[in-house]
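>>> Sequence and predicted structure, then a few things I'm wondering about:
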Amino acid sequence: VQLLPTFQRYEPQAVAVIGPDSTQLALTTAAILGIFLVPEISYEASVETLSLKRLYPSFLRTIPSDRQQVKAIFLLLQHFGWTWVVLLGSDNTYGRAGLDALHKLLSASDVCVAYRGTIPTNSDASNPELHNLVRILTDVRVNVTIVFSNSQSARPFFEVVVQRNITGMVWVGSEDWSLSQTIWQVPGIQTIGTVIGMTVEKPESVMLERFESWKMVEEDAVAKCASTAEAGGESAGSAWLDCTQHCTGCCSLTAAPNTYDAQASFNVYSAVYAVAHGLHNLLGCASGACSKGTVYPWQLLQKIRQVNFTLYKSRISFDASGDIRKGYDIVMWNWSGSSWASHVIGTFHVNPDRLSIDPGKVLWHTKDGQAPTSVCSKACQPGERRLQQSRHRCCFSCVACPLGTFLNRSDPYSCQACGLDEWAPAGSEACFNRTVEFLSWSETLSWVLLTLAVLLMLLMAALAVLFALNASTPVVKSAGGKMCFLMLGSLACTCSSLFFYFGEPTRLACLLRMPLFAISFTVFLSCVATRSFQILCIFKLNVRCPALYDAWLRRQGPVLFVAASTAVQAMLCLAAEATSPSVPLRDYGAQPDRVMLQCAPSAAAGAATAYTVLLSVGCFALSYAGTDLPAGYNEAKSLTVSLLLHLGCSAAVLCSQGALRGRAEAAAKVLGALGTLGALLGGYFVPRAFVILLRPQQNTVEHFQMAIQAYTRRR
C-alpha cells in the first residue's frame, strides 16, 4: 500500500463503489474507503451507524436508514394505540442496532416494552433458545410483537411460532423479511395472525415492467447458453464466454423472488444514476461537451452529495448524513386459503415524518375481524390519574382526582391543584371559575328584605308624625313624651344600617354597619330602660324611697343614663374597630365552587354584642316588674313579648353564624334585625297608635286617673 502525503491527488482505478449488499460488509468497506474519500453507495445496508459522517465520511445509500424505519414502526404503534409490545431482533448488527434505536424511542414515549429478546443466528426450529423465546411471548400476554430481524434468523423463529400454535397476534416486521419468500412459505404461517411489514417505497410500475422484460430476456439468454454448452467442443466454450460477458449472474438472479429483485435492482439502478449524475456535473457535461480532466474521488463525492433528480417519478437526493430521502410503504399480508399476497395499506413519508393508513385496506386476521388491542392497563376515565403499579409505566390503576384538583393531560400521574379563584369537582380535567357570592341588590331575596326595611321606616315616620300631632295627649306622654321621637329616630338609624348588608362589601360598609346598628339600638334600649324605671319608681319605689325618684329627676337621670349607656357602647365599637377592623373578606372555605364576599368578623365586636344583649335583658327585667301597673302605664305584656322576640332573633342570628356563610349569613342578619325592629315597634308604639286612632276615649286624662285609682285600691 502506497502512503500519500495527501489524498487530494489520489487517483484510484475506481472513483466510486456501488455496494455491498449487507450491513456487516458495508461497515468494513465504508471505513476503508472513507479514508480515501472514495464515494461508496450501498443499496442494502440500512444500519443507522453508517450515517455517522465522522466515521464514514464517503458513505451514501439508496435504501433508507433504519432510523426512518424505526420512526415508521413507532408511528404505526401510536396510530393503532398499541402501548404494550414485545421487541425481538436478530443477533447481528442489523437486529441489535434496530432494537436499540426502537427501544430508545419507545422509552421516551407512552409505549412500554414488556420484553426484549434476541433471536439466535444460524439456528433451526429445534433450538431450545427459540422455544424458550416463544414461551416468554405467551407468558407476557401481549398482542403485538415487533420482529426487527433479517430473513435468515426470522424463518426458524416463525417455524417455532407455528409449532407452538400461537394465533391471533399482530407481528410488525422490519423491511428485511416483510416480503421475504422464505418467511411466507413457512408451512402453517397463515395461522399466526396479522402481519404488518415495512418495505421501501416501491418504484413506478413502468420500472417494474421494464425489469420484468429484461429478466425474461436474460432467462432466454441463459437457456441459449446452456444449450450451446451441451453441444460441447471449443466453439461451445467460446459461445458460453460471450454469454457470461453479457450477464455473469443471470442464473442466480432469475431464481430470486420477484418482489425482492424489483426493489433491490431499483436501489442499484438509483445508485448507478447517482454516480452518473455526479460525474455529469463534475465534468460539466451540461454544456454539451464533457471535460477530459482527471476525476478525483473527493471531487466526485461532493457532486454526488448534491445530486437531485427524478428517476421514474422517484426523487433521488441525499441528506447531510448521506441517506436517501425516501420513506416506506406499510404492507399487510393477506391469505386466500394457502395463497399469499401483500397489499399496501399505508405510507410513511419523511421531511416531515408522517404516517398515513387507509382503514379500508386493513384486513385483520382475528376472530372478530376487529383491530386487536395491546395494552397493559385500560385507559383511565377523564379526570382519573394513573397510579403506577410496576416498573412499567403502562401498568397502572386509575384514581379519580379529588375535589379542588384537576388532571393535566401533560402529566397523567398527578393531580394539580386549582387556583385560589378556581374550583373543580372530583374527577375533573379542568378548573372552573368560582361563583362570587354576596347579597346583591338585584336578586329577589334582596328585594323582599329591602321592601320590608322600607316599610318599617315608613311606619316609623308615620308613627313619628302621629305622635307629634298628639304630643299633648296622655298616651304619648305615658309612652315617654319627647323621648318617643328619640326612640323612633334610633330605630330608624338601626334600620338604615341594614342597607350596608346589600351589594358587594366595601371597607366603608364593613366599618359602619355594626357600630351604626349597635349604637342606635343601644339608644333605643336605653330609652326603654329609662322609661320602665321611671314608671316603676312612680308607682312602686316612690312610696318606699321617695328621695330616689327626686334625685333621679333632679340629676337629669334619664338623660345621663341614655348618654352614658350610649357612650359605653360607642367606646366598645371604637375599640373593636381599632383592634381588629372589619374589612372585606373573600371566604374560599365555605363552599368549593363559590367565593363568599363578606365582612371579616371582628374579634372585639363580641363585647359590643354582649353589651346589647345585657341591656336587652335589663329592659326585659324592668318591664316584667311592672306587670301590675295601671292599664295606661302597663307595657309589661306587649313589651315583654317584644323583647323576648328580640332576644330570640338575636340568638338565632348568633347560632346561624357558624352554619351560614356569604349571602345566606347576610340575609339572616338582616331578617333577624327586621324581626327585632318589627317586634319592638309592634310591642311599644303600635298599641299606642291603635289607641290614638281607634280608641280615642282611652286617650283622656279621666281614663288614666280612673286606671290609677283602680291600681291604688288594689294595693
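Right, received. Where do you want to start?
>>> okay, CA-based contacts and neighbour counts for the rest of this
Fine.
>>> quick one: Val160 from Asn122, how far?
15 Å (CA to CA, to the nearest Å).
>>> Determine the number of other residues adjacent to the closest residue to Tyr10 other than its chain neighbours.
Nearest non-adjacent residue to Tyr10, counting by CA to CA, 6 or more residues apart in numbering: Tyr296, 6.6 Å away. A count of nearby residues for Tyr296, using other CA atoms under 10 Å, gives 20.
>>> Same check on Gly337?
Residues within reach of Gly337, counting by other CA under 10 Å, total 7.
>>> For Val186, see how far away it is.
In this structure, Gly337 and Val186 are 14 Å apart, going by CA to CA.
>>> do Gly34 as well
41 Å.
>>> Mind giving me the packing neighbours of the longest strand along the chain?
When the chain is scanned for its longest strand (criterion: DSSP state E), the result is strand 339-349. When contacts are defined as 3 or more CA pairs under 8 Å, 6 or more residues apart in numbering; DSSP states H and E, strand 339-349 sits against strand 328-336, strand 354-357.
>>> got the residue ranges for the strands in the stretch 51-200 of the chain?
Here the stretch 51-200 of the chain has its strands, by DSSP state E, counting those that start in this stretch, at 59-61, 84-90, 112-119, 144-148, 169-173, 193-200.
>>> Take this one as well and set it beside the first:
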Amino acid sequence: MILSATLLSPILNSSSDTPDLCQLREQFNLTGMHQDGDVIIGGLFDVHLFTEFPELSFSTKPADPWCHGFDLDGFKIAQTMAFAINEINQNPNLLPDLSLGYSIYDNCVKLGVAFRAATALISGAQKTLSSSGCSGLPPVLGIVGDSISTHSIAISSVAGLYRVPMVSYFATCSCLSDRRRYPSFFRTIPSDAFQVRAMIQILQHFRWTWVGLIYSDDDYGRYAAQSFHEDITAFGGCVAFSEILPKDNDIVEIRKIMQVIQTSTSRVIVVISAGSYLLPLMDEVVRQNVTRQWIASEAWSTSTLFLIPRLLPFLRGTLGIGIRRGEIEGLKEFLLSVRPDNSSNSLVRKVWQELFSCRFEPEEALAVAEGRICTGQEDLSKADSAYSDVSDLRPSYNAYKAVYALAHSLHNLMSCVPGQGPFQGNSCASLYGMQPWQLIHYLQTVKFTTGFGDQVSFDETGEALAIYDIFNWHKMPDGTMKAQTVGVVDESQPTGQVFYLEEDKLSWNSELNKLPRSVCSESCPPGTRKARKKGLPVCCFDCLPCANGEISNTTDAIECIKCPVEFWSSLERDHCVPKEIEFLSYEEALGIILTSVSLFGACASAMVIAIFVYHRHTPVVRANNSELSFLILLSLKLCFLCALLFIGQPRMWTCQLRHAAFGISFVLCVSSILVKTMVVIAVFKASRPKGKGALKWFGAAQQRGTVLILTALQVVICVIWLSTASPTPYKNTHYQSSKIVFECAVGSVAGFATLLGYIGLLAAISFLLAFLARNLPDTFNEAKYITFSMLIFCAVWIAFVPAYISSPGKYADVVEIFAILASSFGLLIAIFAPKCYIILLHPERNTKKALMGRGTPK
C-alpha cells in the first residue's frame, strides 16, 4: 500500500533527517468528515457545487481550490453513509468484533478535487508515518463513490491498478462495466445501458419512433447517447436529431440547439444530462415558448431545479426514470441529531449556516451585522428544507447499500474457516494481512437483503440489479410541479413483467391532456408496405400498396406476402381470398347459348333421321346407299352432343371422353362421307362400258368394312393416347394471375395432334375425291354437295388450329365447340338440306324418273 503512494500525489518520501519515518511530500487542504474505527471506509460526495481554481503561478506555492455553493442533498447522502456505518457498528450480527470508521471528502463536483481526495484516501493523510506505520491495514478498506462518471473513470483507472475496491452510488457510464479497464469498480446504481433500455421501453410503449436526443458533453452523456442510438435502432425508432449540450453554457450553441428543436417534426425529446447542464437550455425554452414531450434521464428526472412554477407550462407531463426509491429506518432521527460545536468539522457548520442563515465565529461581527448568530442549538426539524426529508431516498439509499456491500464482504472474509478458504491452498485472508483483491473476491459474490426488502448483489461486471422508477411531472393545486411515481422498470422480473406503467395516472402537457404523437411518417395500414425515403432515416417512409396477389395484414409491414397459388389478394390487399375458378359453365350466357345450339343441332339431326326413316323407300333416300346416309346422320348427332362434354366443370371422365368422343364421332362421319363419295365415283364408272366391274369392289359389306376400319384406327389412336398420357383436369394460373382457369390438359400434344391430323387426312381425301367428281352428270350429282360440305369442314378446322392455340382458358373450349358445331352444321346442311327440300317441299321430284332425267351429261 505504501508503494502505491509513491506513485501518486501526494507522494510518500523518506526523510534524510529521520530515516525511520515516511513523510508526505504534499498534504491537500480537503473538506471532509472523519470517524475513527478499526477499519476505515472512504467516501467521495458532492457537497459543494462549484469550484474556483487560483491562477497558475510557479513563482509561489500554488493555492488550493476554493469550493462554494453548498448542496444540502449532497451532504445528506454523505450523512447517510455515516449513519450506515454507525448502524453497522451497533449491529451484533454484522462485524461483531470490529468497528468501522469513515473518511468522507467533498469532491466539489470537480475532477481535480475528487482525484486529490481519492489519493488522500488511498495513501492516507497523516503527515508522517513511522517505519512500522508503513505496514498493516491500508488507510481505507474501500471507497464509496464517486457520484460522477468522469470522476469514477479517472479514479478507478488508478485504484484498479492496486485493486482498491470502489463502489459508486451514482456513476452510470456504461464504460465502467469494462472489467479489463476497471477491475475493482462496483456500483449500486444501474449503468446507462440499463437506463437507456428503460427509456427505450417508454418510447416503445407509446410508439414514439421519431425522437430527438440531447446529451451532455461528458462521459455520462456520450456513452449513454451511443447506447441510445444502438437501442432505438433495434426497437425500430429513429433519432430525428442529436445535439450536444456545450460544457461552458455557450448561449450561441444553446440557441442553435433550440433552432433545431423548433424546426424538427419530432414531438418527443430525450435529454441525457445532469441538471446543471440544462439550466441555460430551459431558459431558452421559456424565452422561445417551446413545448415538447420531454423524456428525462435519472440525473435530472427528480431535480428540484426544474420543479418550479416558471417551468410548469413547458415541462409539465415530462416522463423520466429515476433511481429506485428506498426507506432507511432511523435515518431522519440521525440527520436531526447532528449538532455543530467547536470541534465539529466545517461541513456541519455550513449546514447550519445554510439552513438558518446565520454565522459562527470568527464571523461573529458579520453575523451581528446581519442580525443572526448561530447557537448550534437550533431545531433542525423546524427548518423547511430537503435535508430532513427522507420520504424520497434515492441516491442516499444507493450509498447506504454501497456501505453495507463493503461491510458484508468484510464480514464474509472474516468468517472464513481456515483450510476451507477460496484462495490458493484453500487459505483464508487475515484482516491485517489482507490484500485488496481478496476483499474484491468477496465483494463480487456478496448477496444480502436491505431492511427495505431489496436484494443487493453484483454481476460479473460489478453491476447491481437494474430497477428504475418511472416519473411523471404533475401540476399540483398550489401551482408547483411534482415528480410522481407512475411505474417501474425491473430487470429482475420475468419476461413480460419488466415494464409496468399506470397510464391512468399520467399527465400530458396539452390542452386536452392527450397522449402526444411523434412519428416521421404515419403508420402504413394493412394492405401497404413501407418504402424508405431516400436520404432519410428508416422512420421516414412512404406507404406503397401491395402488388396484385400480395398482401400485408399487419401495420408497418416491411414486405408484402405472396398469396398461396390458389388464392388472390382482396381489394384492400389485407387478406388472401380464394381465386375465382373459371371454366365454361352451363349457368353463364355463353354456355347457355352453346348448349342450346348443340341441342338444336342434335335435334335437327334426329329430325332428319326421322324424315329419312319415314321416307326410306323413296328414291332420294335410297340413292347412293341410304345406310351410309343414316350412319352420317347418327355420327353428326353424336358430334353435336359431344360438344356438351366441353361445357361444365372439368372432371377426369369428361376430360378423357370429350376428345375421344369428338375424334371418333367425326372420323365415323368423315369416313362414311369418304365411302359415299367413292361409291358415287364407282357408280359413275360402272355406267360406262369399260367400268362394268367397278361396283363389285363397293358392295354393302365392303362399304361397312371400310367405315369400320377407318373408325377403328381412330379408336386405336384414342386408346393409346388415353393409356399413355391421358387428359386430366388442371387448374391453370398462367393465363391470368387473379383467376384459376379450370381446364382439361391434353396430356400428350402429340396424341391430340394425331387425332386431329387423322380427321384432317380423311377430310382432305374426301374433299379431293368429291372435288374430282363434282362435274359428273346430274344423275350422280351428290358429289358436288359433298364437295361443298367438305370445303366448309376443312375451312373450319384449318381456322380452328391457330384460334385454339391463341385462345386462353375457357375460350379455347369455346373455339373447339364452335368448330365442332360449325363443321357439323356445315355437313348436315350441305349434304341433307337439298334432300329434305325435295322430300318435304317437292315430293313430285322424289321419283326415280325425275332423278334420272334431271340433267344431261356435260
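Yep, it's here. All of these numbers come straight from a predicted model, not from anything done at the bench.
>>> neighbour-wise, which of Gly34 and Val186 of structure 1 wins?
Under the criterion of other CA under 10 Å, the comparison of Gly34 of structure 1 against Val186 puts Gly34 first, with 19 against 14.
>>> Closest to the centroid, which residue in structure 1?
In structure 1, the centroid-proximal residue (CA atoms, centre = their mean) is Asn408; its distance is 2.6 Å.
>>> thinking again about what came up before, could you dump the helices and strands packed on strand 339-349 of structure 1 into TSV and include mean neighbour count and distance to Leu536 of structure 1?
Formatted as TSV, the entries for those read as follows, by neighbours: other CA atoms under 10 Å; distance: least, CA to CA, whole Å:
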stretch	mean neighbour count	distance to Leu536 of structure 1
strand 328-336	21	108
strand 354-357	16	100
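>>> and of these, who's closest to Pro515 of structure 1?
In terms of CA to CA, the element of those nearest to Pro515 of structure 1 is strand 354-357, at 72.9 Å.
>>> Give me the helices and strands touching that closest one, please.
Strand 354-357 of structure 1 sits against helix 66-80, strand 339-349, with contacts defined as 3+ CA pairs under 8 Å, 6+ apart.
>>> how close does the shortest one sit to structure 2?
Strand 339-349 of structure 1, aligned to structure 2 and superposed, deviates on average by 1.8 Å (mean CA distance after the TM-score superposition for structure 1).
>>> residues in structure 2 aligned with that strand?
Strand 339-349 of structure 1 falls opposite residues 480-490 of structure 2 when the two are matched by TM-score structural alignment.
>>> Apart from its neighbours in sequence, what residue is nearest the counterpart of Cys744 of structure 2 in structure 1?
Using TM-score structural alignment as the criterion, the counterpart of Cys744 of structure 2 in structure 1 is Gln598. Counting by CA to CA, 6+ apart, the nearest residue to Gln598 of structure 1 once its immediate chain neighbours are dropped is Leu585, at 5.3 Å.
>>> just checking, His151 of structure 2 touches Phe115?
Yes: under the contact definition of CA atoms under 8 Å, His151 of structure 2 touches Phe115, with a separation of 7.4 Å.
>>> So between those two, which is more surrounded?
When His151 of structure 2 is set against Phe115 and neighbours are counted by other CA under 10 Å, the residue ahead is His151, at 24 against 20.
>>> Tell me which residue of structure 1 lines up with that one.
Counting by TM-score structural alignment, the partner of His151 of structure 2 is Leu25.
>>> Glu503 of structure 2 too?
Checking TM-score structural alignment: Glu503 of structure 2 goes with Pro359.
>>> list the contacts for the alignment partner in structure 2 of Leu87 of structure 1?
Taking TM-score structural alignment, the alignment pairs Leu87 of structure 1 with Leu213 from structure 2. Going by CA atoms under 8 Å, 6 or more residues apart in numbering, Leu213 of structure 2 touches Ala225, Val239, Ala240, Phe241, Ser242, Glu243, Ile269, Val270, Val271, Ile272.
>>> ok, now with 10 Å
For Leu213 of structure 2, the contact set (CA atoms under 10 Å, 6 or more residues apart in numbering) comprises 225, 228-229, 239-244, 261, 268-272, 294-295.
>>> next one: Gly699 of structure 2
Listed by CA under 10 Å, 6+ apart, the contact partners of Gly699 of structure 2 are Asn625, Val679, Gly705.
>>> With Gly293 of structure 1 instead?
The neighbourhood of Gly293 of structure 1, defined by CA under 10 Å, 6+ apart, consists of Leu282, Leu283.
>>> Tell me the spacing between it and Leu301 of structure 1.
The separation that Gly293 of structure 1 has from Leu301 of structure 1, given CA to CA, amounts to 16 Å.
>>> rewinding a little: let's see if you can find the most crowded of the contacts of Gly699 of structure 2.
Across those, neighbour numbers were computed from other CA under 10 Å; Val679 holds the maximum, 21 neighbours.
>>> ok, Asp124 of structure 1 - how many residues close by?
16.
>>> And what about the residue nearest to Gln598 of structure 1, helix, strand or coil?
Put simply, Leu585 of structure 1 is strand when judged by DSSP: H, G, I helix; E, B strand; the rest coil.
>>> Could you double-check that it sits in contact with Phe438?
No: Leu585 of structure 1 lies out of contact with Phe438 (CA atoms under 10 Å); the separation is 11.0 Å.
>>> So between those two, which is more surrounded?
Legend: neighbour count by other CA under 10 Å for Leu585 of structure 1 and Phe438, higher for Phe438 (22 against 18).
>>> Quickly note the distance from the more buried one to Leu87 of structure 1.
For Phe438 of structure 1, the distance to Leu87 of structure 1 - CA to CA - is 62 Å.
>>> before we move on, what about Lys104 of structure 1?
Between Lys104 of structure 1 and Leu87 of structure 1 the computed distance is 12 Å (CA to CA).
>>> And for Ile32 of structure 1?
On the measure of CA to CA, Ile32 of structure 1 and Leu87 of structure 1 end up 33 Å apart.
>>> Equivalent analysis for Val641 of structure 1, please.
Here Val641 of structure 1 is placed at a distance of 89 Å from Leu87 of structure 1 (CA to CA).
>>> And for the match of Glu503 of structure 2, nearest residue in space, chain neighbours not counted?
Closest residue to Pro359 of structure 1 apart from its sequence neighbours, by CA to CA, 6+ apart: Ile345 at 7.5 Å.
>>> The one you found against Asn334, yeah?
No: assessed by CA under 10 Å, Ile345 of structure 1 is found out of contact with Asn334, at 11.2 Å.
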